[in-house]
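**Q** Just a sequence and a predicted model for now, questions to come.
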Amino acid sequence: MLGNITRREEYDLFAAWLAISLSFAIIKMAPYGVLGPITAVEPMVALTYLVIALLTAGIGLVLHELAHKFAAIKFGFWAEFRKNNFMLLVAVALAALVGFVFAAPGATVIYNVRPDGRVLTREENGKISAAGPLTNLLLFIPFAALFFISGPLSLVPNTLLYQIGIFGIQINAMIAAFNMLPISILDGNKVLSWNLPVFVLLLGASFAVLVSSFYIL
């Protein structure tokens, strides 16, 4: 399956992974951006934040897009992720200026006509769209496990793993919740057009995990 990832797609995913991870690392260091209160951050602390972001936000983004791609391939349609350089720049700039990340690094482009001439159906499009947010929700499991075994259930707490666990839960819940909004080209709009109960279930689960991650953890 990984052999279906093209060289250009590898480059685009890598660029998006770095840019989005950098954006989230920036808001960890400066929650209000350069326009707010600035606190000096030591180089090792900054590097730690970047590593955490790479392993949480970055991985969440890449797996989200690959889920769309592989779901489309399963139905017989070709799909490739394409980065948007302008939106990557916007993500980093907003994080640096005001401490806000607008994560729209690009999109997985689906070629909606198969070689045999059959076109993509509404159901198939809905399932392909649901695959991304569902993947982010499933990532809750390993990150939650990491959170508990390195914190509450650990005899020797590991701060780095603990932070990766918390941030991984929060960021992937954010990605899922944002993409499930029934707006424009977002996943939620396509899922809603296909199946209302699935839309409600994924949207509710996304926001439930998101809210609980901030008020319970």
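**A** Ah, there it is.
**Q** hey, let's count contacts and neighbours off CA atoms from now on
**A** Will do.
**Q** In this protein, which helix is the longest?
**A** helix 7-29 (DSSP state H).
**Q** Show me what counts as buried in the helix or strand just after it.
**A** Heading C-terminal from helix 7-29, the first helix or strand you meet, by DSSP states H and E, is helix 43-53. For helix 43-53, a neighbour-count test (16 or more other Cα atoms under 10 Å) marks 46, 49, 50, 51, 52, 53 as buried.
**Q** can you check stretch 169-186 too?
**A** 169-182, 186.
**Q** hmm, which two among these are most spread apart?
**A** Farthest apart among these by Cα to Cα are 169 and 182. That separation is 22.3 Å.
**Q** do you know how far residue 165 is from residue 143?
**A** 4 Å (Cα to Cα, to the nearest Å).
**Q** residues touching the residue nearest the centre of the chain, list them.
**A** The centroid of the chain falls nearest to residue 61 when counting by Cα atoms, centre = their mean (3.4 Å). Neighbouring residues of residue 61 by Cα atoms under 8 Å, 6 or more residues apart in numbering: 17, 175.
**Q** Got another one to weigh against that:
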Amino acid sequence: MRRAADRCAAVIRSMEWGARLYYLGEGAAFLLAILSVAVAYLWNYWDPIYGVLLPTIAVAIAIVPHELAHRQAARSMGCLSRFVLWPTGFLTTLILNGIVGFIAGGPILFISGYTAISCYRYGTSQEGLISLAGPATNIAISALSLILLHAVTGWSVFLQYLSRLNAFVAFFNLLPLGVLDGAKIFKWNIAVWAGMLALSVLLWI
């Protein structure tokens, strides 16, 4: 009986911890989401500027505009929307990026949070357009970074990385799997999905 009670208490504590993460304000949620990706760069401590700081800024530029684009697209359609942290995704992203960062020096996972949406009416076209806003923003940032690369001197390493990171985030989110943006865009319009995926791959390579 005591073991069962201890297990129940542990489950309740974990649920309370998860709820606290879920109901964080947007600013704190974004900060933790960025941290869960940027942890992959901490192994580059020997180069704090180019190895840690600038890649972390690139991560913030890849994550925050992506989610804000989802949020604003949803709000423009009369929906309630805000970015929330997903406790399970946050821990998975934090741990895996920490491990992979030691080996590869960069992140591979971006599932710490998502844009929660509540709409009175929410059809396939609305879902597709809202989902499209995030990857489209990453593709735009990636393309702009490449343009700036040829116009601005002294920032070539950062702009190259910013372009590739945004292209990768777009590609990752466009995979037609599970709850990723790609699955919703694919369901709405296959031609748009294919075009966006092709663009993300071209910018990435």
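**A** Structure received. All values derive from a computational prediction rather than experimental measurement.
**Q** Superposed, what's their TM-score?
**A** After superposition, the two chains reach a TM-score (TM-score structural alignment, normalised by the length of structure 2) of 0.79; 178 aligned residues with a Cα RMSD of 2.0 Å.
**Q** re the thing from before, what angle separates the longest helix of structure 1 from helix 43-53?
**A** Angle between the axes of helix 7-29 of structure 1 and helix 43-53 is 130 degrees (criterion: axes from the mean of the first three to the mean of the last three Cα atoms, to 10 degrees).
**Q** List the buried residues in helix 7-29 of structure 1.
**A** Buried-residue list, helix 7-29 of structure 1, by 16+ other Cα under 10 Å: 9, 12-13, 15-29.
**Q** Equivalent analysis for stretch 125-142 of structure 2, please.
**A** Under 16+ other Cα under 10 Å, the buried positions of stretch 125-142 of structure 2 are 126-142.
**Q** post-alignment, that stretch versus structure 1, mean distance?
**A** Superposing on structure 1 and averaging over aligned pairs (mean Cα distance after the TM-score superposition for structure 1), stretch 125-142 of structure 2 comes out at 0.3 Å.
**Q** how about residue 69 of structure 1, what's its match in structure 2?
**A** Mapped onto structure 2 by TM-score structural alignment, residue 69 of structure 1 lines up with residue 71.
**Q** likewise residue 179 of structure 1?
**A** Checking with TM-score structural alignment, residue 179 of structure 1 has residue 173 as its match.
**Q** Could you grab the helix/strand/coil label for its match?
**A** Using DSSP: H, G, I helix; E, B strand; the rest coil, the structure places residue 173 of structure 2 in helix.
**Q** ok, so what distance separates it from residue 66 of structure 2?
**A** 10 Å.
**Q** hey, what's in contact with both of those two?
**A** With Cα under 8 Å, 6+ apart as the test, residue 173 of structure 2 and residue 66 both reach residue 135.
**Q** Onto which residues of structure 1 does the longest helix seen in structure 2 map?
**A** Looking across structure 2 with DSSP H, the single longest helix is helix 124-149. Under the alignment (TM-score structural alignment), helix 124-149 of structure 2 falls on residues 122-147 in structure 1.
**Q** can you pull the contacts of residue 163 of structure 1?
**A** With Cα under 8 Å, 6+ apart, residue 163 of structure 1 has these contacts: 52, 147.
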